[in-house]
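> what follows is a protein structure lacking sequence information:
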């Protein structure tokens, strides 16, 4: 076993790898950018090395700086985690050239399976069924469009060089193929440095099932069962579970053997995942999609149902040890479900969010595990992936695991940053999810009904109670009656004490019930019902949901803005970076025309013209960093378009 391992990643996966290194008695080395100088993974490692400024290209994606950090600290091996350079064959080769062991598969296997086009051809030759789609690499936009028309819409555009849903586009209308191909190339280039695309047939209402494989350097390959990953939003997995309720033992064995053959076909070693698309009406008709040549985000559910520490076996295989078990020794016991907690705001269309973590509570205990990179004071910015943590629950059966996970998400508190924890809790209670009737489109179809449209009255009551409590005099003894917030006025008249608040729309709220306020909680009784919230600063939280409460000043609000009507101003929907500007001041634009693209946390958002008109102001350029709600441009409507 190694003495020292450098973890070339950040956030929850770095913390998780460090945990296993500590258990094995291996010294851990963390790396960090300026944005992560006080991050949890930095504090938990045995030592840490600064590798550059905040942008990933100058820090976590810098092979030269990572290798230098390994040399400075005497590391013998590098664990890449996932994301960043985890599936970069060049990084694996550079580690070998520097005398370091790359804790992952051989560079040749990464290169082969990292190219989705070559991967499909390779596994097809090994007898693994693949999804029908385009053939050949380096297709032009026109060739991709022709292939899509030949296959017939709907089709899926996919980057050949990456995964995780980045750059994937579902196209249902052939008329928008050109725009969608261009957008997919931009996202692929930004995420993977390679904009090569392929196109595949879209299978309606599919299920996404993947098989975990583990291979040593001595020719042995086993699979550790499947994970169901069908609950996705924008092609990103948000809930994963093991095993899948869809598969019977015969289909599980067949898919497992197909995954093993796929791993053998590329000379694989270490932990990897073979992903399949499966028609829900016919599980026996499964198709290979891709192989992820790394540890998966959802690996904890496999660990919980098999008892196998996948990071430990990554280390042992990389150190040259043979697997200590065979296929017959693998047993799936119980059920595990994982939820990905991300920095995003469901009420704003799941746009990325950011801020400082003011209050943190992460569930642990019997049958519950949280993998997290957070701590109080963590600054969540727009430069890195939005996933903050993972909450995983285990039980003897699926119903128990789901119930435990819903309860754990209700206990999750991340005040200061909007997250999707409350949304995930409601999703896990959806009848189709409870019944196991899943498909990759379910979340998109049902999302609107899982996002509350109104702020509950008790939230305003709690916010007003906090403000009322803050006005009360703290001195003992005689109290100036004019300092008591009871609404008393000269002449014996009084009026209720109200507070102008803003969560969504401005509200003037007068406290109505009784309340108790402490440093970290507020409890209010409204209409005979007691409601308890976590609190920190201007934030309130309950059952995984959070509300940012602002004091509303109508005078100040009327004085802000660009001087143009709100409907004419285009503002940033999230903090991020402007990547594309398609217009200039004076240009005539049509209603709905794409004007700019803002990117945050590896997600693009297109800013479109609200109406036909003329671009009167343009306050940003490609590369501009913008804050949420910052005015980007102003489109003055044509006279005939004005109401």
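Looks like it arrived, so ask away. This one's a predicted model, so the numbers in the text were calculated from it and none came from an experiment. Numbers count the residues shown, from 1 in each chain.
> contacts, neighbours, all on C-alpha from now
Fine.
> show me where the stretch 351-500 of the chain has strands.
351-352, 355-356, 359-361, 368-372, 379-380, 387-395, 413-415, 499-502 (DSSP state E, counting those that start in this stretch).
> contacts for the strand ranked longest in the chain next, please.
Across the chain, the longest stretch assigned as strand under DSSP state E is strand 221-233. Under the contact criterion C-alpha atoms under 8 Å, 6 or more residues apart in numbering, strand 221-233 has outside partners 206-215, 237-244, 252, 256-257, 259-260, 263-264, 301-302, 306, 326-327, 330-332, 438-444.
> put this beside the first:
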């Protein structure tokens, strides 16, 4: 076994690998960019090496920098995690050339499975079923058009390279085929530098089911059951579970055997995942999609139901050891479900967020596991993938696991910026999800029916009560009526008034009384009794008009309080309300950045004229671009330039309307 392993990754997967290395007594080496100097994985590792500036191309994607770090620290092996260089054949070869063990398959296996056409051809030779279609190198537009009638409509155009749904087009009839092929070639060339395409039958209610395999250098290949990954948004997984609620035991054995044959088709070594697509109405019919030649994000659910540490198995295989068990020894116990926590705002079409983590609350309880990279005070960079953590719940059966995960998400909070916690909690409560009636289009169909938590009168009342209880202590230790904060005056005590704003909504809240004799009134409503009890430094149990709930809350400085409920965080900021005469100045339309990011394109010059709807700037963060368009016609005043790093809510341009100018 190795004595030193370098982890060529960051975030929660780096922390996850370090945990297993520590348990096995293996020295861990982390690498980091300038953006991650204070990150959790750096603190957890036995040693950490800076490999470059924040951009991934100059740090985590730099093969030379990673290899140099391994040599400098005496690392015998490199664990790539997932993403970055994990499925890079050139990196696997560079490790071999440097005499360093790559904890993963050979460069040849990565290269074969990284091209969807060659992968389909390879598995077809092992009689693994593939989606009916046409897939071979160098298919021309004419070849694709000629093959379409034999496949039937609707059909799916797919790029041979890349992933993430880019370049994929569903074609319903022959009239739209040629145009869709041309568009797919353009998008594939722009995204992957390769415009090779192939065609597949399009399944109308597809389910995404993948099988975890392990293969050693001694000819042993086993599968560890399947995972259901059908809950996806824009081709990205959101919720994963094991085992799938769709498959029976016979189909589970058949799809597992097909996954093992897929691994044998490329003489695979290590942990890998074979992805299949299954028509929901015909669960016994499955088709090979692709093979991920690495550890998957969702590997914890397999670990929970098998009792195996997949990182440990990767290390054993990479060290040349045989698997210590056979297929008959693999037993699946219970059910496990994972939710991904992202730095994104569901209320703004899931735009990336990020920033400083003021405080994080992780859930606890029976059957709950948290894989995370965040901690209080850490900065979540806009340079990388927005995934922050994974919340995993395991139970005796699927319903117990789901209920535990819903409860766990209700006890999770990230203060500092919006996340998707409330979205995934609400998703798990949809009737279809409760019943296990899933497919990859479910979220898109039901997104408008998922109720997000919103700031209401109750939330504003809670925020005011929390601010009221979090006021500054008595000044200078003085006592007496002039330093009291309970509204004392001769006669009836005055209520404490809080003018609050949360997003687009504002409210005025009056709090009266003290101790256990509080009342609260929102926007002129009748005062109702209230009571606040501290459970711990972050949790308060608040009773308002006889209704009680326990919430997490964070008071930041003197001007803001964040209230978390069921995984949602409401940022309720205090706002000064100015009374008096006079007319308010005319407001000038402005373009604010919807997310922290980088200005990658400026469409207009300072002082230029724009019409309503014209693009003005493009902001990029976490692999997503957002176009800011003029809300009115007028003259632009730019407050930023291309290449600038901007904060969420920062004003990037002002537009003086035509009438005002």
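Perfect, thanks for sending it. Since this is a predicted model, take the numbers as computed values, not measurements.
> hmm, back to that, looking at the strands of the stretch 351-500 of the first structure, which is closest to residue 283 of the first structure?
strand 387-395 (25.0 Å; C-alpha to C-alpha).
> what's that closest one packed up against?
helix 11-23, helix 299-306, strand 335-342, strand 368-372, helix 398-411 (3 or more C-alpha pairs under 8 Å, 6 or more residues apart in numbering; DSSP states H and E).
> distance to residue 616 of the first structure added to these, as a markdown table?
Below are those laid out as a markdown table (distance: least, C-alpha to C-alpha, whole Å):
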| stretch | distance to residue 616 of the first structure |
| --- | --- |
| helix 11-23 | 42 |
| helix 299-306 | 51 |
| strand 335-342 | 36 |
| strand 368-372 | 45 |
| helix 398-411 | 46 |
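> which ones are touching the counterpart of residue 541 of the first structure in the second structure?
In the second structure, residue 541 of the first structure lines up with residue 564, judged by TM-score structural alignment. By C-alpha under 8 Å, 6+ apart, the residues touching residue 564 of the second structure are 413, 551-553, 570.
> between the helices and strands packed on strand 387-395 of the first structure, which one is nearest to residue 492 of the first structure?
helix 398-411 (46.6 Å).
> so the closest one matches what in the second structure?
Taking TM-score structural alignment, helix 398-411 of the first structure hits residues 398-411 over in the second structure.
> same list (the helices and strands packed on strand 387-395 of the first structure) but as a markdown table, adding distance to residue 321 of the first structure and mean neighbour count.
Shown next, in a markdown table, are those (distance: least, C-alpha to C-alpha, whole Å; neighbours: other C-alpha atoms under 10 Å):
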| stretch | distance to residue 321 of the first structure | mean neighbour count |
| --- | --- | --- |
| helix 11-23 | 16 | 21 |
| helix 299-306 | 20 | 22 |
| strand 335-342 | 28 | 25 |
| strand 368-372 | 27 | 21 |
| helix 398-411 | 34 | 21 |
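> ok, which of the ones you listed comes nearest residue 182 of the first structure?
strand 335-342 (27.0 Å).
> what about the closest one, how far off from the second structure?
Its aligned residues in the second structure lie a mean 0.9 Å from strand 335-342 of the first structure after superposition (mean C-alpha distance after the TM-score superposition for the first structure).
> check which helices and strands that strand sits against.
strand 236-242, helix 299-306, strand 387-395, helix 398-411, helix 421-428.
> can you name the element that comes right after it?
strand 344-345 (DSSP states H and E).
> and that following strand, what does it pack onto?
Using 3+ C-alpha pairs under 8 Å, 6+ apart: strand 344-345 of the first structure touches strand 351-352.
> what's in contact with the strand it packs on?
Taking C-alpha under 8 Å, 6+ apart as the rule, strand 351-352 of the first structure contacts 343-345, 382, 386, 573-575, 600-601.
> try stretch 123-143 of the first structure
Where contact means C-alpha under 8 Å, 6+ apart, the residues beyond stretch 123-143 of the first structure that reach it are 117, 120, 144, 147-148, 151, 178, 181-182, 196-201, 258, 261-262, 265, 277, 286-289.
> drop anything exposed from those residues.
117, 120, 144, 147-148, 151, 181, 196-201, 258, 261-262, 265, 277, 286-289 (16 or more other C-alpha atoms under 10 Å).
> in strands, which of those fall?
197-201, 277, 287-289.
> among these, which one sits closest to residue 22 of the first structure?
residue 289 (35.4 Å).
> just the buried residues of the contacts of strand 221-233 of the first structure.
Among the contacts of strand 221-233 of the first structure, the ones that count as buried (16+ other C-alpha under 10 Å) are 206-215, 237-244, 252, 256-257, 259-260, 263-264, 301-302, 306, 330, 332, 438-443.
> from residue 425 of the second structure, how far out is the nearest residue to residue 398 of the second structure once chain neighbours are set aside?
Closest residue in space to residue 398 of the second structure, ignoring its immediate chain neighbours: residue 335 at 5.2 Å, by C-alpha to C-alpha, 6 or more residues apart in numbering. Look at residue 335 of the second structure and residue 425 of the second structure: by C-alpha to C-alpha, to the nearest Å, they are 18 Å apart.
> tell me, how many neighbours does residue 636 of the second structure end up with?
22 (other C-alpha atoms under 10 Å).
> nearest spatial neighbour of it, skipping sequence neighbours?
Residue nearest to residue 636 of the second structure in three dimensions, not counting chain neighbours: residue 655, with 4.6 Å by C-alpha to C-alpha, 6+ apart.
> a helix runs through the one you found, doesn't it?
No - Residue 655 of the second structure sits outside any helix when classified using DSSP: H, G, I helix; E, B strand; the rest coil, being strand.
> rewinding a little: correct me if wrong: the residue nearest to residue 398 of the second structure contacts residue 396.
Yes - counting by C-alpha atoms under 8 Å, residue 335 of the second structure touches residue 396, with 6.1 Å between them.
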